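# One predicted model, sequence on top.
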Amino acid sequence: MDPTHLFELVIGMFVAIIALHYAADRFGLPPSVALLAGGALLAFLPGLPTITVDPGLVLVIFLPPLLMDGAWSIALHPLRRHVIGIASLAIGAVFFTCAVVAAVTHLLFPSLPWAACAALGAIVSPPDAVSARAILQRVRLPRRLQILLEGESLLNDASGLVLFRFAVAAAVTGGFSAVDAAGSFLLLAAGGAFVGIVVGTVWVLFVRRLGDEYLIIAGTTLLCWASYLLGELIHVSGVIATVTAGLIMGWYQHTVLSASTRMRGTSFWTVIVFLMEAAVFILIGLSLRGVVERGGGFGVVAATMGLPILAILVALTLARFAWLFGSDLVIKFCNLLGFDRYTPLGSRGVTVIGWAGVRGVVTLALALSVPEGFPGRDLILVTSFAVIVGTVLVQGTTLGHVISWARLTEPEAERAHLSMSQAEAAMAQAQFATVQSLAYDKEGNLIHPQLLERYQRRAVAIIDYAARTDHYSPILHAHFDVVLEAVATGRRELIRLHRAGEIDDETLHELERDLDLEELSAISAKS
């Protein structure tokens, strides 16, 4: 394809992303569903060339920044507290689901070698980080379930990749060793974690010495790919390397980044992640045409593979539920024996976690990377795509209803010790104490009376608000409604002065920035 035409297709894809997101918001659909369906429709437009996706390139371009974004923003303390549950999902559930899918596939297609069945199981077993993020951003879950799903989505790709590589190698060589596979997984994970620690530490050291915020933002953006590529270069897990680096960078961002860098960097990164997440679903939809053509057309695929694929999809879903319910029973049994460190999720919580296992980009990339001539390659491709479409369209559209049905509540142990208003009160007290210590000169003379009075008044007001939030909340909302109206009036006057030529562009931008900050502060205070 001509490079210019390729660029035009990319721009067209981004235009389609905006249009499909808008349509999803208007009709109340999950954006992932609208994007996937839109991409599938675009794939069959007359005159549009067949889109071929390089699986290795897809993983390298999209996976590192999306993993980094998840690791950057995840809560580290709950992640450590629930590490056993996350490992159960990211490793145990993936391995168990792979085994179940392989067994069902071999039962349906006895002539297909076990290694090929295992390869299909490895491809469709890990729920996708991108799909999980796209869904979790639109629903509200108790903190424990949110951490379990986010942690699983960050780490399970490594399990799936290792299983897939061993299955392909077994199909080629005819041999497989579970001991070697387990040892290789541990080595890859440990090596990836080491690479991530090195990259994260280097980032912290350099950010503390770099003065230019644009260099910091650019360098931070590039490090997601650097950690992934470095891990893959030395043959360890690039996924684990990226996640580990992201966890370190997310932990230290509050102390090494300036306020300006953090605000600008967050805005830039949010747009990048939005476009990448959306592009993944569009690419999955665009790949439909090639997958169907390889399978011989819709008619042939539906007639020869329809029922077996449906059986595999059902087995895949039931395997996840079986593992989750089994794990919950183990926890309940341990509680009966006196080991009560972990609390069972309960049947409703397990149902929500099980239904959230949506597949996406990793499944697609692994399926497309199956070598030519591999046993059952067409079946693997079609089944993998059907699993992606089925989980996104069915589970993605109904997860919100399942969560509403479950009526989950936050356990007392998972709740934060302080509410936001209480934390704000503690912060205001600390600020007042600092101002109070600096408001006097060495001779004890008060040199900052207005500043001291302002911070004292602010601390008293915030402490009073924390004690009587329900009483003050309507008053506070009305207060900031007035602030927002005043900001809007000030902005209109500023624009009038600029249009009349009474102030220059520099004055406009400086005063407009002050109004923007005041507006954002008021909006944040209202929420």
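Happy to help now that I have it.
# from here on, contacts and neighbour counts on C-alpha atoms
Fine.
# How is residue 408 assigned, secondary-structure-wise?
The three-state assignment at residue 408 reads coil, by DSSP: H, G, I helix; E, B strand; the rest coil.
# That one: neighbouring residues, count only.
If you count neighbours by other C-alpha atoms under 10 Å, residue 408 ends up with 16.
# just checking, it touches residue 351?
No. Using C-alpha atoms under 8 Å, residue 408 is not in contact with residue 351; the gap is 10.9 Å.
# how about the longest helix along the chain: buried residues?
Longest helix of the chain, by residue count under DSSP state H: helix 298-336. For helix 298-336, burial by neighbour count (16 or more other C-alpha atoms under 10 Å) applies to 301, 306, 308-309, 312-313, 315-325, 327-328, 331-332, 334.
# Centroid-nearest residue for this protein?
Most central in the chain under C-alpha atoms, centre = their mean is residue 133, positioned 3.7 Å from the mean C-alpha point.
# Nearest residue to residue 484 in space, please, no chain neighbours.
With C-alpha to C-alpha, 6 or more residues apart in numbering as the criterion, residue 484 has its nearest non-adjacent residue at 6.1 Å, and that residue is residue 519.
# so that neighbour, which of the three states?
helix.
# what's the neighbour count on it?
Residue neighbour count, defined by other C-alpha under 10 Å, stands at 19 for residue 519.
# Next one for the comparison:
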Amino acid sequence: MHPVELFELVIAMCLAIIILHFAARRLFLPPAVALLAGGTALAFLPGLPAISLNPELVLVIFLPPLLMDGAWFTALGHFRRHLVGILSLAIGAVVFTTIVVAVVAHLLLPSLPWAACAALGAIVSPPDAVSARAVLQRVRLPRRVMTLLEGESLLNDATGLVLFRFAVAATVTGAFSASDALMSFGVLAVGGVVVGLAIGGLWVLLARRLGDDDLVIAISMLVCWSAYLAGEKLHVSGVIATVTAGLVTGWYQHVVLSARTRMRGTSFWSVMVFFFEAAVFILIGFSLRGVLDRVGGLEVVIEQMAWPVTVIVVAMTLARFAWVFASDLVIAAAHRLRLTRKPPLGPRASTVISWAGMRGVVTLAVALTLPEAMPGRDFMLVTAFAVILGTVLIQGMTLGFVIRLTGVGRVQEVGPKLTLSQAEAAIGQVQLQVVERLAYDEEGKLIHPQLLNTYQRRAAIRANYPGREEELAPNLKAHFDVVLAAIAAGRAELVRLHRAFEIDEETLHDLERDLDLEELSALSASS
């Protein structure tokens, strides 16, 4: 394909993304479903060239920014509090599902080596961060359930990739060591955390010293790829490195970024992530054509592979249910024995977590990296695509219904110590104290009465200002200096409340956005 034609195809894909998103809104469909179906339909348009995906390039381009976006907005306090549950899903559920799928695949296809069956299990076992985000953004769940699902989607790809690499190596060499695999996973995980901490720490230092919005936004954009590529180059987990860097930068961005940088950067990043996330589903749909051409067409898939693929998809889904419900029974027993304070999720929340296991770009990209000589490669490709289609189309479209049916969205959890209005009152009190202290000069004279009666004085000040700029400019600057000092005090109090776990992540972002807008308004008026 000529480079200009490739660029034209990219532009056409962007237009298709906008159209399909609009159609999804009008039809009340999850955008992921519309994009996946639209990409599949576009792949078979007459005259459209076949799209060949480089799986390693797909992972490098799309996975780091989408992991970074999820980690940036992760509530670190909730993440730490539910880390055991997150690891149970991200490691335990993935390993268990891999084993179940491997056993079922070997029973269905006895000629397929055990190592190849394990590779298939590793391909389809980890739920995808992109698919989970695309669906979870449209539903409202209790904080604990949402934290478990979001945390799982950030970490489980690392487990699946490690299992896949060992299974492929075992297939090729015929040798496998569980102890070596466990040790290797530990090195990959710890190494990934170290690399992520280093990249995140470097970002904090640069963000504090650069002093230029464009440069800070640019380095923020590069953090995800820097962490991922550095991790892979050092032969540790790029996924864990990216997630760790995202958690670090997300935690410190409240104190190192200016209001203008944060507002501009958030706007830029949200649009970029929107296109990246949507492009993933379009490309998955495009790839169906190549998969069908490779195996001999849709007729071959239906006649020879439909039954075993269906059984494997069902087994994979039931394995997740079994793990989640069994884990919750263990938590319930430990809670009754007072070994843990954490209560069990209960059958309703467990059902929602079990059903929210959508697969996506990682499953497809990993399947496409299978060696040509891999036994059962064509069957694995078809199974991977069927798993993506089945989970995104069926589970993605029905997750909202399952949530309403179980009533999980209505469950009341113990919230933070302060509500949004109480946090606003606390910030307002701190700001008022600063204004009262700075509104008077050294002799006790009130020099900023407009700050004590803002709305009544604002019109008079603006009407009196034209023609007297030189005379009033010093007073105006002093006025907004007090405003900015009050905003800074409010921001410090907001961060303190968050660090003390008295407000949650949503309240932090809501109030921080208000303070950012107030600061930008003051800076604009004073310039």
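Arrived safely. All values reported here derive from a predicted model rather than from experimental measurement.
# compared with the second structure, how much does the longest helix of the first structure deviate?
Compared with the second structure after the fit, helix 298-336 of the first structure shows a mean deviation of 0.5 Å (mean C-alpha distance after the TM-score superposition for the first structure).
# I'd like the next helix or strand past that helix.
For helix 298-336 of the first structure, the following helix or strand on the C-terminal side (DSSP states H and E) is helix 346-355.
# what inclination does that following helix have with respect to helix 298-336?
150 degrees (axes from the mean of the first three to the mean of the last three C-alpha atoms, to 10 degrees).
# which outside residues touch helix 346-355 of the first structure?
Around helix 346-355 of the first structure, the neighbours that count as contacts under C-alpha atoms under 8 Å, 6 or more residues apart in numbering are 145, 149, 317, 320-321, 324-325, 328, 395, 399, 402-403, 406, 408.
# Equivalent analysis for stretch 262-270 of the second structure, please.
217, 221, 513, 516.
# Which among those residues count as buried?
Of the contacts of stretch 262-270 of the second structure, these count as buried by 16+ other C-alpha under 10 Å: 217, 221, 516.
# what about residue 219 of the second structure, is that helix, strand or coil?
helix.
# How many residues are close by the spatially closest residue to it that is not a sequence neighbour?
In space, and not counting its chain neighbours, residue 219 of the second structure is closest to residue 203: 7.3 Å by C-alpha to C-alpha, 6+ apart. Residues lying near residue 203 of the second structure (other C-alpha under 10 Å) number 23.
# for residue 416 of the first structure, same thing?
Residue 416 of the first structure, neighbours per other C-alpha under 10 Å, totals 9.
# Same question for residue 216 of the second structure.
22.
# Equivalent analysis for residue 159 of the first structure, please.
Around residue 159 of the first structure there are 23 other residues, counting by other C-alpha under 10 Å.
# name the element it belongs to?
Using DSSP H and E, residue 159 of the first structure maps to helix 143-173.
# one step back: correct me if wrong: the residue nearest to residue 219 of the second structure contacts residue 224.
No. Residue 203 of the second structure is beyond contact range of residue 224, at 10.8 Å (criterion: C-alpha under 8 Å).
# can you give me how far the longest helix of the first structure is from the chain middle?
Averaging C-alpha positions (C-alpha atoms, centre = their mean, to the nearest Å) puts helix 298-336 of the first structure 24 Å from its chain's average.
# start and end residues in the second structure for it, please.
Mapping helix 298-336 of the first structure onto the second structure (TM-score structural alignment) gives residues 298-336.
# next one: stretch 130-138 of the first structure
Counting by TM-score structural alignment, stretch 130-138 of the first structure corresponds to 130-138 in the second structure.
# Surely residue 126 of the second structure is within a strand?
No. Residue 126 of the second structure is assigned coil when assessed by three-state DSSP, not a strand.
# Next, the contact list for it, please.
Counting by C-alpha under 8 Å, 6+ apart, residue 126 of the second structure makes contact with 90, 94, 156-157, 159-160, 359, 363.
# Tell me how far it lies from residue 250 of the second structure.
To residue 250 of the second structure, residue 126 of the second structure is 24 Å away according to C-alpha to C-alpha, to the nearest Å.
# try residue 3 of the second structure
Per C-alpha to C-alpha, residue 3 of the second structure is found 37 Å from residue 250 of the second structure.
# more neighbours, these two?
residue 250 (20 against 8).
# Identify the residue spatially nearest to that one, adjacent ones excluded.
Residue 250 of the second structure sits nearest to residue 72 (C-alpha to C-alpha, 6+ apart), 4.2 Å away.
# Number of residues surrounding the one you found?
21.
# Over to the one 4 residues further on?
Around residue 76 of the second structure sit 21 other residues, with neighbours defined as other C-alpha under 10 Å.
# thought it was touching residue 249?
No. The criterion here is C-alpha under 8 Å, and residue 76 of the second structure misses it with residue 249 at 11.1 Å.
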